[in-house]
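[1] Next one to model:
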Amino acid sequence: MNWVTKTFTELHTQELYDIIQARVNVFVVEQDCPYEELDGKDQEAIHLLGYQGTELAAYARLFLPSAEREHASIGRVLVKKEYRGTSSGRELMTKAISVLEGYQQKTIQIQAQYYLDRFYRSFGFSPISDVYLLDDIDHVDMLRVQKETSHA
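    Sure thing, here's the model as predicted:
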């Protein structure tokens, strides 16, 4: 998969359309979850796009810490249906973590759908909340703290 990171202002119109279409198809249509997909946060995000050829196959939205957010975070994690089961999700998360670590971020938070708990734990995320209902889907907040490497 070919990976690209862009800020909102770097996105071309077609890229933005492809992102919105993929997010609506996965989070609203597939999960039968009507919610406000366009939340006003895309403008401050780093957009991670994974392409298979010229087609957007995987996507995540990354944030650095800010006044509203104590930790870096990863959200809107998706792999299009036709690319699932091909390790694209694992590749996406590995790349997302790597991008944030490139910004010297050692602590990353996610708001995970609970059924993916084991998947996210495999990347070093640990639950920091009880399971809660969000848009009729069980979620759990998780945190990943990069381990310090010793230079002995």
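
[2] For the rest of this, base every contact and every neighbour count on C-alpha atoms.
    Noted.

[3] all strands in this protein, in order from the N-terminus.
    2-7, 46-52, 55-63, 72-79, 107-113, 126-127, 132-134, 137-145 (DSSP state E).

[4] Show me what the fourth one is packed up against.
    Using 3 or more Cα pairs under 8 Å, 6 or more residues apart in numbering; DSSP states H and E as the contact criterion, the secondary-structure elements in contact with strand 72-79 are strand 55-63, helix 88-102, strand 107-113.

[5] For these, give me TSV that also has distance to residue 38.
    Formatted as TSV, the helices and strands packed on strand 72-79 follow (distance: least, Cα to Cα, whole Å):
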stretch	distance to residue 38
strand 55-63	12
helix 88-102	21
strand 107-113	17
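
[6] Before we compare anything, build this one as well:
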Amino acid sequence: MAHGRGHRVDVAQPGHRGRDLAAPGQGVGRDAAGLSAGSPAGARPLSPDWRFARFDELSTRDLHDLLRLRSEVFVVEQACVFLDIDGADAAGWHLFARIDGGIVACCRLLAAGVTFAEPSIGRVATAMGVRGTGLGRALMTEALARSRSLWPGQPIRIGAQRHLERFYGSLGFVADSAPYIEDGIPHVEMLLVPGARP
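    Sure, this is the predicted structure:
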């Protein structure tokens, strides 16, 4: 039976302003207009290389770098010892962005029944150095577009850290569970129903 625990979502800083990336099915290219690093006065545009792939299509380097970023965010930064490699990665699609060769943002998309009864987005992470640039919002916008393409007309579920509830609400998600503690961190399940607009 599918369950929601162990489905970490961590991405946003307040004020992200992103835009849609390449359309689903057309590949994700090197395009990040509207994303910038640093302060507005001295901002340099971020130009991530985006990739969307099934687990079996990931290179050894991709897999290493995905797991490294997730470990940096979920284990080291959040001081949370847990087993990130939960067996669901092999069943999923992985969306990630590279800048200067390193993965700086990632998430995985899972079909209904893998973690939740609905399709889901999880293991959402952005590197500390790119937070506040809009990359997290761009990542989630693209992940939602990809999810709608893979599973048209189906709701999407996430297990969100409570401090990110407003961010996910701005994308159209609504709280759909009582708050719960996972690995010492307050979480809530959230659902995005088909046709919902932020």
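
[7] related to what we said a few turns ago, output the strands of the first structure as CSV; include the columns mean neighbour count.
    Output for those, formatted as CSV (neighbours: other Cα atoms under 10 Å):
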stretch, mean neighbour count
strand 2-7, 14
strand 46-52, 20
strand 55-63, 22
strand 72-79, 21
strand 107-113, 21
strand 126-127, 19
strand 132-134, 13
strand 137-145, 18
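
[8] Can you lay out those as JSON lines showing distance to residue 15 of the first structure?
    Output for these, formatted as JSON lines (distance: least, Cα to Cα, whole Å):
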{"stretch": "strand 2-7", "distance to residue 15 of the first structure": "10"}
{"stretch": "strand 46-52", "distance to residue 15 of the first structure": "9"}
{"stretch": "strand 55-63", "distance to residue 15 of the first structure": "8"}
{"stretch": "strand 72-79", "distance to residue 15 of the first structure": "15"}
{"stretch": "strand 107-113", "distance to residue 15 of the first structure": "24"}
{"stretch": "strand 126-127", "distance to residue 15 of the first structure": "33"}
{"stretch": "strand 132-134", "distance to residue 15 of the first structure": "28"}
{"stretch": "strand 137-145", "distance to residue 15 of the first structure": "28"}
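
[9] Mind checking the ones you listed for the one nearest to residue 26 of the first structure?
    strand 72-79 (7.2 Å; Cα to Cα).

[10] okay, and the closest one goes to which residues in the second structure?
    Mapping strand 72-79 of the first structure onto the second structure (TM-score structural alignment) gives residues 119-126.

[11] Distance of the counterpart of residue 62 of the second structure in the first structure relative to residue 127 of the first structure?
    Using TM-score structural alignment, the equivalent of residue 62 of the second structure in the first structure is residue 15. Distance, residue 15 of the first structure to residue 127 of the first structure, by Cα to Cα, to the nearest Å: 33 Å.

[12] ditto for residue 140 of the first structure
    7 Å.

[13] show me the contacts for residue 60 of the first structure.
    47-49, 74-78, 92, 96 (Cα atoms under 8 Å, 6 or more residues apart in numbering).
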